[in-house]
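# need a 3D model of the following:
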Amino acid sequence: MAQISALILAKNEERNIEACIKTLQFADDILVIDDFSTDRTKEIAERLGARVIQRGMNGDWGGQQTFAIQQAKCEWVLFVDADERISEPLAREICSVVAKGDKKAYWIQRENKFYHHHATHGVLRPDYVNRLFPAERSYVEGYVHPKIVTPYPNEKLHGIMYHYTYDTWSQQLNKLNNYTTLAAAKYKKNHKKCSFFLDIVLRPFWAFFKVYILNLGFLDGKMGWILSTNHYFYTMNKYIKLYFLYHDEDGRL
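Predicted coordinates for the structure are as follows:
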């Protein structure tokens, strides 16, 4: 019977890593790629029976995920973030499809949660992520929002994975700041053009309209407005950073 390696990329996740690993007990191999955490992430993971390999990410999510795939002991790999939890129905479904032996890339529906704040639309609407697939000939490319590349046909699973996005507003805003920096660097590397009027003035309005109106963020009341506004500033700031990467003499953010 085919086996499953559960792969977790982590850095300073002592608040999340235990709960995450406990939902992965159906896996035959649990591997944590630790970006040299300074808290108890490594200690907790090893205590729970996970293998831990320490490796610096240096902002390269795709490279780190590809490295994780290469270290997997099993035929199948399942990517799970430390702030995600596999539901029991999903765990049973994963074991079932792997046991059938059909080599496919399976997409998992993720319910996004922001601590005690209630929001189910807009930026926190449920989404599908590609997380379960055979390790052979699979890799990941890209720095921010990396893309999993596999030669296998795609299929969606029915079970739910829960994603606990942020614990605090500071955490959310710090993450948005980090992501906009990485996104700007990626865009410049790919020689993406940046128009002050189109990308810094107009594009953020479209980003807000999309999540607040088209993705029904307004149904989440005050939270929908706040999260949609933060998405406006996320979009604007990544293009501001890109703009000044091109226009500052030293090209720094």
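# please make it C-alpha for all contacts and neighbour counts, starting now.
Fine.
# go ahead and confirm Arg125 touches Phe114.
No: between Arg125 and Phe114 there is no contact under Cα atoms under 8 Å: 11.3 Å.
# what's the helix or strand for the spatially closest residue to His117 that is not a sequence neighbour?
The shortest distance from His117 to any non-neighbouring residue, by Cα to Cα, 6 or more residues apart in numbering, is to Met223 (7.4 Å). Taking DSSP states H and E as the definition, Met223 sits inside helix 221-247.
# what comes up buried for the lengthiest strand in the chain?
The residue-count maximum for a strand in the chain (DSSP state E) belongs to strand 154-164. Neighbour counts over strand 154-164 (16 or more other Cα atoms under 10 Å) mark Gly159, Ile160, Met161, Tyr162, His163, Tyr164 as buried.
# downstream of that strand, the next helix or strand is which one?
Assigned by DSSP H and E, the successor of strand 154-164 is helix 169-189.
# helices and strands around the longest strand of the chain, which ones?
strand 84-86, helix 88-100, strand 105-113 (3 or more Cα pairs under 8 Å, 6 or more residues apart in numbering; DSSP states H and E).
# next, the second sequence, to be compared with the first:
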Amino acid sequence: MLSIYILTHNEEIDIAACIESALLSDDVVVVDSLSTDRTIEIAEQYRANQFPVRVVQHRFESHGRQRTWMLENIPPKHEWVYILEADERMTPALFRECLQAIESGDCVGYYVAERVMFMGQWIRRSTQYPRYQLRLLKHGRVWFSDYGHTEREECEGKTGFLKETYPHYTCSKGLSRWIEKHNRYSTDEALETLHQLQSGTVNWRNLFFGATEVDRRRALKDLSLRIPFRPFVRFIYMYFFLGGWLDGRAGFTWCVLQAFYEYLILLKAWELQQFPTESPALHKEHGATHSY
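Reported below is the predicted structural model:
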């Protein structure tokens, strides 16, 4: 068996469905970043009705720190844990494969590919499927650090890949919420962009000969930061080369939103360079925090 952590902040729309999918496990832990909506109330109802659900709150600092705090301070019932976001779902097929992977004992962590669900359908092509995230891990052997607006894993041992996927309802709260959220994310990405351009390099070996999709994708991202007209190039790449046009209206909308996101990152990176003492990103770098 394995424990399932669910990370939340103001997830009243998604939390019930997420918990329902996670109840394949006998240990579900909701780790909330001080929500101000009904997230905690809904989660507590499951605990009150004798479902195996625990609810813990902790002030959000960053994605990497939240995950590491969770792993260090909330003991799971089982040696293996799976990390879910509230807008994602566990599936019976994925759960069974997780149990099989645990029994093999070969790795300390496993990557799982997401299926991005947007405007009522799976956006397979323009999302660069399969895009893997490390979700199943052995407690005490995997930690997380910050990278841009998200996190990167640090594994003390071998990792592997699962065949089953998980659905990610990336816009379940509406386009306005998506835009507001990615406006915040773009601040972190701008900081990471400047850092990478100033001190980082492109790993050309991983770009062409990386052992895994994760290695190749990370090298490609480092390269993309150096490409002129990046928002436009990203739209052309996603819509035409990856085949986003085959995903219909939803694919076109997704590609436009991703190009818009890239433009926000560039604008905030420019703001950092031109007005460093006034930039919101600089204030965040010096200790201000935000939530999901």
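# which one of the buried residues of strand 154-164 of the first structure sits closest to Pro146 of the first structure?
Ranked by distance to Pro146 of the first structure (Cα to Cα), these are led by His163 at 17.5 Å.
# correct me if wrong: Trp245 of the second structure contacts Trp254.
No: the criterion here is Cα under 8 Å, and Trp245 of the second structure misses it with Trp254 at 10.2 Å.
# in terms of neighbours, single out the busier of those two.
Neighbours were counted for Trp245 of the second structure and for Trp254 using other Cα atoms under 10 Å; Trp254 has more, 21 against 18.
# contacts only, for the more buried one.
Listed by Cα atoms under 8 Å, 6 or more residues apart in numbering, the contact set of Trp254 of the second structure reads Phe118, Ser126.
# quick check: the residue mapped onto it from the first structure vs Gly159 of the first structure, distance?
Per TM-score structural alignment, the equivalent position to Trp254 of the second structure in the first structure is Leu227. Distance, Leu227 of the first structure to Gly159 of the first structure, using Cα to Cα, to the nearest Å: 26 Å.
# and if you look at Tyr143 of the first structure?
For Tyr143 of the first structure relative to Gly159 of the first structure (Cα to Cα), the value is 28 Å.
# equivalent analysis for Ala50 of the first structure, please.
24 Å.
# repeat that for Ile94 of the first structure.
With distances taken as Cα to Cα, Ile94 of the first structure is found 9 Å from Gly159 of the first structure.
# what number of residues lie near His247 of the first structure?
11.
# what's the answer for the one 5 residues further on, then?
Residue crowding around Arg252 of the first structure was assessed by other Cα under 10 Å; the count is 12.
# how about the corresponding residue of the first structure for Gly157 of the second structure, what does it touch?
Counting by TM-score structural alignment, Gly157 of the second structure lines up with Tyr152 in the first structure. Neighbour list for Tyr152 of the first structure: Lys103, Lys104, Ala105, Phe133 [criterion: Cα under 8 Å, 6+ apart].
# burial of the second one, as a residue count?
In other words, Lys104 of the first structure. Neighbour tally, Lys104 of the first structure, other Cα under 10 Å: 18.
# now the aligned partner of it in the second structure, nearest residue through space, not along the chain?
Aligning on TM-score structural alignment places Lys104 of the first structure opposite Val108 in the second structure. Distances taken as Cα to Cα, 6+ apart place Lys138 nearest to Val108 of the second structure, at 5.1 Å, with adjacent residues excluded.
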